[in-house]
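Chemist: pasting the structure only:
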């Protein structure tokens, strides 16, 4: 299947490569020319700008927007809306606010364009392991794009699915990230407690290994922690400074609006906000974000 890919960051570039390896034709563009050149080396068709990308696609076109949420995504969609024709599809694959996706779908619909919002999880591991995709929009359009999702997912019938009308994909991904916050916080606190019991001199990598099989708390996050502990268990050069992408905040706001008690997710968000205070727990949170998402870890020399 043919697809346009806008944005060749750590996820967009890997998604492009995964698609090409499965036989799809991908036309790419990015603000950084070198990123386009690298994708072309992997088999993509390069385009210096959005207008050129659209011209190189056959109607009905499908363009995946994989740029940072907020203004970059909105401006890209706005520009594409003036270049595409009725029947074409824009896929918003970033971590956008779900209410923005609803508005975008309504605006594009007036021009006969379709919006599919895809909450995408997988980070830097997506190329090898595949991506989890929560998809919202018009069901028939999602069905049309299924060959793309089947390739990007861990398996054709696993890790992706249609979750509802416009905005639903990003809504579910928002909740996914809120849950992720809580899981990460629980792991970090538990290992931190063990770290503070010097008389046992507990090997945290060994504990992680034990929990990887048979334990009710086994998970991919735990696997990543095991890999990190194998390298270092003190993290003395890591600052316990943990950013939040915004989706945890949106989840908490939504919980309040819906009168749903969400103390674990809320507290994990508050913990990130106060992570400028030094602590081993926050170091572990920073390490986990780097392990699964490639997010930069702030080190002592960065302060």
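Modeler: Looks like it came in fine. Just so you know, these numbers come straight off a predicted model, no measurement behind them. Numbers count the residues shown, from 1 in each chain.

Chemist: Please make it C-alpha for all contacts and neighbour counts, starting now.
Modeler: Will do.

Chemist: those helices in the stretch 51-200 of the chain, which residues are they?
Modeler: 71-81, 98-109, 126-129, 139-144, 146-152, 168-195 (DSSP state H, counting those that start in this stretch).

Chemist: Against that first model, consider the following:
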């Protein structure tokens, strides 16, 4: 019997498509699903006639794999991952490799790595981005774990990964322990911010300027031909153009305005607070989703709370151009926040992240793939120790050239009463980052007044306290 090159546990959409991707690229794949009927349906359907072998037990799956055994878990993050590991562990031998391809919390991955490596097993937390289409035709892949495990997995992962325009596979070894899942978490945080920025621009031009979904579809399609070219801008035009089969209206106009979330954006914000990394645009995106979930309260508030009517009075063309420039500048800010967070985390967790490599593997396959990532890759190659993208001359100039229109757009949005939590936070971050002096001196004075927390001075060394009531 021919032994399979890799096993996959979990045949949801992502699991199935990764299996088909591997098989198409020349690998024999063994598969298992907790619901046996689902496995047989796959084997008899999409996998029929391919080098894909189904097993009804984990023990048989393990026996059907070449050594070192490579087993990819595509199960729900959390307790399900621990449960499958517990079942597999007695069946494996030292040197075998378990890979978690779900969106697991990176500290859970750290724990699992320590526990399994103590038993001689390698554990790889692996971020996978690209959705179901990416999984099938080439995702961006972010594997962490040991270099030894990476060497054993590299031939498969490099074969199935997306390829950028220069032909390079969008995968690299991210770093030890939970580094892969950490980077995927921040990727998702940037994704939250990117989508919220796009949504706010849509709201401003739709509700404020009265542009139709079809008109906005044309705008986003045009933007996708220039500096804003990206997967999210591209599919925004598709979503806006789609008509509802039931009503004939633009489908976007009948979708409930209540965004859901699975937690990775929240984790990014929580970790940023732990590290003292400012990521206000990512936080604003998470909080905007939370506000959207308060639909009933917002309906009630709309009848009680007053404000200006969102009605733009000027020419629409300058507003659209200002929106384009503001969106590009704000996207740079969102990426700057995410990359600075990863830089700080790299030091805190000793991940030794190579930021140019992270930007490089996000150029294709993943949800946040964008032309902008070519420039980010170049910036970190010019200066691997760059503390913030805004300090790269090219990006500093790009934001500076667009800030006049960006500020006017924010003034216009505020005047119309249209919320722009992410766009506004990005601009405030830019202004705070470029400020030599911030009002934290007053905060320190207040803290010292009520709590004797002390303060430092500009003109001399040391720590001081004032008896404010004397």
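Modeler: Now that the structure is in, tell me what you want to look at. Bear in mind that the values here come from a model prediction, so they are computed numbers and not experimental data.

Chemist: Let me have the helices of the stretch 51-200 of structure 1 in a markdown table, extended by distance to residue 227 of structure 1 and mean neighbour count.
Modeler: Converted to a markdown table, those look like this (distance: least, C-alpha to C-alpha, whole Å; neighbours: other C-alpha atoms under 10 Å):
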| stretch | distance to residue 227 of structure 1 | mean neighbour count |
| --- | --- | --- |
| helix 71-81 | 34 | 16 |
| helix 98-109 | 34 | 18 |
| helix 126-129 | 16 | 18 |
| helix 139-144 | 36 | 14 |
| helix 146-152 | 25 | 21 |
| helix 168-195 | 14 | 20 |
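
Chemist: would TSV of these with distance to residue 271 of structure 1 be doable?
Modeler: Listed next are these as TSV, based on distance: least, C-alpha to C-alpha, whole Å:
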stretch	distance to residue 271 of structure 1
helix 71-81	27
helix 98-109	24
helix 126-129	28
helix 139-144	37
helix 146-152	33
helix 168-195	8
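
Chemist: Make sure residue 409 of structure 2 is actually in contact with residue 321.
Modeler: No. Checked against C-alpha atoms under 8 Å, the pair residue 409 of structure 2 and residue 321 is beyond contact range at 9.8 Å.

Chemist: Who has more neighbours out of those two?
Modeler: Legend: neighbour count by other C-alpha atoms under 10 Å for residue 409 of structure 2 and residue 321, higher for residue 409 (24 against 16).

Chemist: Distance from the chain centre to stretch 222-237 of structure 1, please.
Modeler: Mean C-alpha position of stretch 222-237 of structure 1 versus that of the full chain (C-alpha atoms, centre = their mean, to the nearest Å) differs by 22 Å.

Chemist: What are the buried residues along that stretch?
Modeler: By neighbour count on 16 or more other C-alpha atoms under 10 Å, the buried set for stretch 222-237 of structure 1 is 222, 223, 224, 225, 226, 228, 229, 235.

Chemist: Which position in structure 2 pairs with the second one?
Modeler: Taking TM-score structural alignment for the superposition, residue 223 of structure 1 sits opposite residue 234 in structure 2.

Chemist: And the residue positioned nearest the centre of structure 2, how close does it get to residue 211 of structure 2?
Modeler: The structure's structure 2 has its C-alpha centroid closest to residue 188; by C-alpha atoms, centre = their mean the separation is 1.6 Å. Applying C-alpha to C-alpha, to the nearest Å, the value for residue 188 of structure 2 to residue 211 of structure 2 is 30 Å.

Chemist: need the contact list for whatever residue of structure 2 lines up with residue 259 of structure 1.
Modeler: Alignment note (TM-score structural alignment): residue 259 of structure 1 maps to residue 276 of structure 2. Contact analysis of residue 276 of structure 2 by C-alpha atoms under 8 Å, 6 or more residues apart in numbering lists nothing.

Chemist: again with residue 403 of structure 2
Modeler: 326, 329.

Chemist: these two touch, right, residue 181 of structure 2 and residue 108?
Modeler: No. Using C-alpha under 8 Å as the test, residue 181 of structure 2 is too far from residue 108 to be in contact (9.5 Å).

Chemist: how distant is stretch 207-221 of structure 2 from the center of its chain?
Modeler: The chain centre lies 26 Å from the centre of stretch 207-221 of structure 2; the measure is C-alpha atoms, centre = their mean.

Chemist: And for stretch 87-102 of structure 1?
Modeler: The chain centre lies 14 Å from the centre of stretch 87-102 of structure 1; the measure is C-alpha atoms, centre = their mean.

Chemist: Walking through structure 1, point out its strands one by one.
Modeler: Shown for structure 1, the strands assigned by DSSP state E span residues 2-6, 25-29, 45-46, 62-65, 89-92, 114-121, 132-136, 160-164.

Chemist: So for residue 263 of structure 1, which of the ones you listed sits nearest?
Modeler: strand 114-121 (23.6 Å; C-alpha to C-alpha).

Chemist: Counting neighbours, what do you get for residue 167 of structure 1?
Modeler: Counted with other C-alpha under 10 Å, the neighbours of residue 167 of structure 1 add up to 27.

Chemist: what lines up against it once you look at structure 2?
Modeler: Using TM-score structural alignment, residue 167 of structure 1 sits opposite residue 178 in structure 2.

Chemist: How about residue 249 of structure 1?
Modeler: Matched by TM-score structural alignment, residue 249 of structure 1 corresponds to residue 266 in structure 2.
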